[in-house]
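In: Would you be able to build a 3D model of this:
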Amino acid sequence: MASQGSLPRQFVDGFNTCVLRLRSSRRWGRLVQRHITIVTYTGRRSGRTFSTPVGYRRTAGTVTIAVKLPDAKKWWRNFLGDGGPLSLHLDGVNRPGHAVARRDDRGRVTVTVALDS
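Out: Sure thing, here's the model as predicted:
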């Protein structure tokens, strides 16, 4: 069995493509969009813009993303420390916000996004 840090890139890309298709489908889109959003951010080191689908919970002006298999992913590391800007696709529009990532003592990672007003 592959370790968390070695998920094949082809599998991850294929999975993300399926999620994006479901999210934009006429039949399933509304249901999927309640639980999956698109995070768009600029990499701290590369300066490139990236977008990735993530599961989320929303409460008023805050969005919480529980990062699954965090050691196999790198995107959330852009938001360690003081965090940084990103946008989330919510309610049919891109909403800017400020994200901060934290890893707890059990290794779980949560990214908390304060949406801009």
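In: contacts and neighbour counts: CA atoms only from here.
Out: Noted.
In: which residues of the chain fall in helices?
Out: Listed in chain order, the helices of the chain (DSSP state H) span residues 9-24, 29-33.
In: Please give the structure of this sequence too, so both can be compared:
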Amino acid sequence: MRRGGPLVERAVRGYNSAMVALRSSRRWGPAVRRHLTMVTYTGRRSGRTFTIPVGYRRTGNTVVIGVRGPGAKNWWRNFTGEGGPISVELDGADRPGHAIARRDEKGRVAVTVQLTA
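Out: Purely as a prediction, here's the structure:
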């Protein structure tokens, strides 16, 4: 199910590109990477691999990704129910994990990733 239109999709791509550039910046990168990471996952229906920037909090082997505006985003839906595999870039390396998305009573969505290996 598509949300928005071509202008929205172009704006999102532009925003994501800017965030990725900030993460790579020599000046701002270290500060940005403490709160913004890249996740890679495979779409349940499409089978395509996606890599997107997301905000996160990490405690040990648990990473929590708060999904802002979940009604306008689809990526987190790949992790409903039993969840699924995901890769999170941390400290310059891709770390595999298992992600589960949950919506609370206020409609907020959080994706919790348990890192493995």
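In: Among the helices of the first structure, which comes closest to residue 109 of the first structure?
Out: When those are compared by Cα to Cα, helix 9-24 sits nearest residue 109 of the first structure, at 18.8 Å.
In: helices or strands up against the longest strand seen in the first structure?
Out: Assignment by DSSP state E gives strand 93-103 as the longest strand of the first structure. Under the contact criterion of 3 or more Cα pairs under 8 Å, 6 or more residues apart in numbering; DSSP states H and E, strand 93-103 of the first structure touches strand 84-90, strand 109-115.
In: By how much does it deviate from the second structure on average?
Out: Once fitted to the second structure, strand 93-103 of the first structure is off its aligned match by 0.3 Å on average (mean Cα distance after the TM-score superposition for the first structure).
In: Run through who's touching that strand.
Out: Contact partners of strand 93-103 of the first structure, identified using Cα atoms under 8 Å, 6 or more residues apart in numbering, comprise 76-77, 79-89, 109-116.
In: Just the buried ones from those residues?
Out: 76-77, 79, 83-89, 109-115 (16 or more other Cα atoms under 10 Å).
In: Adding distance to residue 45 of the first structure, write the helices and strands packed on strand 93-103 of the first structure out as a markdown table.
Out: Listed next are those as a markdown table, based on distance: least, Cα to Cα, whole Å:
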| stretch | distance to residue 45 of the first structure |
| --- | --- |
| strand 84-90 | 13 |
| strand 109-115 | 19 |
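In: Nearest to residue 64 of the first structure, out of the ones you listed?
Out: Comparing those by Cα to Cα, strand 109-115 comes nearest, at 4.7 Å.
In: Can you get me a residue count around residue 65 of the second structure?
Out: 22 (other Cα atoms under 10 Å).
In: Ok, the one 10 residues further on next?
Out: Residues lying near residue 75 of the second structure (other Cα under 10 Å) number 15.
In: so how far is residue 12 of the second structure from it?
Out: Computed as Cα to Cα, to the nearest Å, the residue 75 of the second structure to residue 12 of the second structure distance reads 13 Å.
In: List the residues that contact residue 33 of the first structure.
Out: Taking Cα under 8 Å, 6+ apart, one finds 23, 90 in contact with residue 33 of the first structure.
In: Just tell me what it corresponds to in the second structure.
Out: Taking TM-score structural alignment for the superposition, residue 33 of the first structure sits opposite residue 33 in the second structure.
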